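predicted coordinates and the sequence they were generated for:
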Amino acid sequence: MDQTAPGVTGEVLVVTGMSGAGRSTVANALEDLGWYVVDNLPPQMIKPMLELSELAQEAVPRVAVVLDVRGRDLFERLPEVTRSLRDARHLRVMFLDASDDVLVRRFEAVRRPHPLQGDGTLVDGIRRERARLSRVRESADLVVDTSHSNVHQLTTKIADLFAESGAARHSVTVMSFGFKYGLPADADLVADMRFLPNPFWVEDLRSLTGEDESVRDYVLSQPGAREFLDAYTAALRPVLEGYQRENKRHSTVAIGCTGGKHRSVVMAREIAQRLDDVPGVTTRVAHRDLGRE
């Protein structure tokens, strides 16, 4: 049975971001999930395309439009177009990003110039694109950092974000990380576990990780650990409920320690388990830096 309200068709996702950040991978993943994907459509053509599909009585419930710097007027027209469509469609903008050094490595691996490189270097092209995209990034509904994701990991993340998930209205990724490797660029909320003693300095635990039972027991036995879990998950509940009211479909809660190997791994799993019973919310755990030396 069609649950779409009269006069309002299905979802529209605008996919944009930095060249080399994974737009093609995302487009393929969305297509596999049943989205109708249109690549490199000028922004001003989005509305006519959707209107034509409705006139033909073949409205597509989920449409993804991939835009990049090849669309010359993207940056001038995109805000105007998305504003005009939000009243008639459930429209979101997803911005794909990655660090400059990662983008350089990716372009060098495929031996292709950056579309804005011109007579300059790869770095020149990346900087020009980042400057032109700054306003688009700021206004995006969802920013996905792909710096630490390969093709398969990014595909999995898109499936987590956009696959049908029953009654769930909001997906939370609880991500452990190490501060010494930098903050996750796509984190919505960050908590610091460095107030707890570091298992690294316990000889029997140093070579283990937060996935090991002995490390978990050690971390959770420390003063303040369980008190933090109770207080933090209680504080997250109204935030997640508010995200649902605001139609925010995904958030990332980043839990950090020094190296992302012990304390943050334990606490990320504990937080995810405690959030599992929040109505309308599904959780997944990711360990960004667990495999690093």
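Ah, there it is.

going forward, measure contacts between C-alpha atoms and count neighbours the same way
Fine.

list the residues that contact residue 184.
145, 177, 254 (Cα atoms under 8 Å, 6 or more residues apart in numbering).

name the member of those with the most neighbours.
Of all the contacts of residue 184, the highest neighbour tally under other Cα atoms under 10 Å goes to residue 177, namely 30 neighbours.

take the one below as the second:
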Amino acid sequence: MLEDLGFEVIDNLPLSLLGRLLDGPPLSHPLALGLDVRNRDFSTDALIDAIDRLAQRSELRLQVLYLDCDEDELVRRYSETRRRHPLAPADSLLPGIARERELLVPVRARADVLLDSSGLSPHDLRAEIEHWFAPPEGRTLAVTIHSFSYKRGLPRGLDLVIDCRFLRNPHWDAALRPLDGRDARVDAHVAGDPRFDGFFTSMCDFVVPLLPAYHAEGKTHLSIGFGCTGGQHRSVAVTERLAKALAKEGWQVSKRHRELERRAGTGVSSAARGQVA
């Protein structure tokens, strides 16, 4: 993701080589270094000392990004990839994760940007990276529209939340119950609610003027959430409609249907993209 933003990226660089790298030829691109406990000469004190020394160099602009994640998600990721934790003895994950957390406490405290990746899809993570590290001249406003079930709580990081539970519910129609809001029949059922047209028009009149204002203020990512009871019909249909409307206006739009993705066993979001006006 950082390479896509124009960074030269070096992962797992031994700390002993850091000085030689930065004292070499002038950098033609911003530089991103991946440093963690895998480094053969890694120590917390050495890393903190290196950060402090680099921060004193007037020709450098240093930022420390700390990627965090909750324990359950880390266990799931290691289990899916079948990778051993570098600090885990005898393939036991939890002691290794606990040891790593304790070891990196001073680094976490020293970070300029703390990014919790728990529950983030690749698209969500990319949006966060772009928010913090995209060059100002290349930044655009990306809009992500989420559908979700209130039973499972709100998705992380929403800027605007709109409740769709007042709309007519396709769940009570046996023919529509197995379908979801991407189906034309479900969409027609939801849009057939006498309250829908006024709601959707008012909602667009509210959202659309905000986008250029947020963009002008330097915001690079806006998350809008639509919730309903099950996250399958009403919120999905409204998400689909708004994504199409904003893409037609020229905004970069992505949509994520959390409950549908969960049931399908995938975290990949679908996207409808346009040019930023």
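Looks like it came in fine. Quantities reported herein were computed from a predicted structural model and do not represent experimental measurements.

picking that back up, from the contacts of residue 184 of the first structure, which ones fall inside strands?
Filtering these for membership in strands, criterion DSSP state E, returns 145, 177, 254.

what ranges do the strands span in the stretch 51-200 of the first structure?
Per DSSP state E, counting those that start in this stretch, the stretch 51-200 of the first structure carries strands over the ranges 62-66, 90-97, 142-145, 170-178, 189-192.

equivalent range in the second structure for the helix or strand that the last one is followed by?
This means strand 189-192 of the first structure. Where DSSP states H and E defines the elements, the next helix or strand beyond strand 189-192 of the first structure is helix 213-220. Using TM-score structural alignment, helix 213-220 of the first structure corresponds to residues 184-191 of the second structure.

post-alignment, that stretch versus the first structure, mean distance?
Here stretch 184-191 of the second structure, set against the first structure after superposition, deviates by a mean of 1.0 Å using mean Cα distance after the TM-score superposition for the first structure.

what does the longest helix seen in the second structure rub up against?
Secondary structure of the second structure per DSSP state H: the longest helix is helix 234-248. Contacts of helix 234-248 of the second structure with the rest of the structure, by Cα under 8 Å, 6+ apart, involve 145-148, 164-165, 167-170, 180-182, 186-187, 190, 204, 208, 226-228, 252-255, 257, 272-275.

and the nearest residue to residue 88 of the second structure once chain neighbours are set aside, what does it touch?
Using Cα to Cα, 6 or more residues apart in numbering and skipping residues adjacent in sequence, the residue nearest residue 88 of the second structure is residue 96, 3.8 Å away. Neighbouring residues of residue 96 of the second structure by Cα under 8 Å, 6+ apart: 85, 86, 87, 88, 89.

out of those residues, which end up buried?
Taking 16 or more other Cα atoms under 10 Å as the criterion, what is buried in the contacts of residue 96 of the second structure is 85, 87, 88.

could you dump the residues you listed to a markdown table with distance to residue 241 of the second structure?
Converted to a markdown table, these look like this (distance: Cα to Cα, whole Å):
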| residue | distance to residue 241 of the second structure |
| --- | --- |
| 85 | 44 |
| 87 | 48 |
| 88 | 48 |
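
out of those residues, which comes closest to residue 126 of the second structure?
Minimum separation from residue 126 of the second structure among those (Cα to Cα) is found for residue 85, which lies at 24.4 Å.
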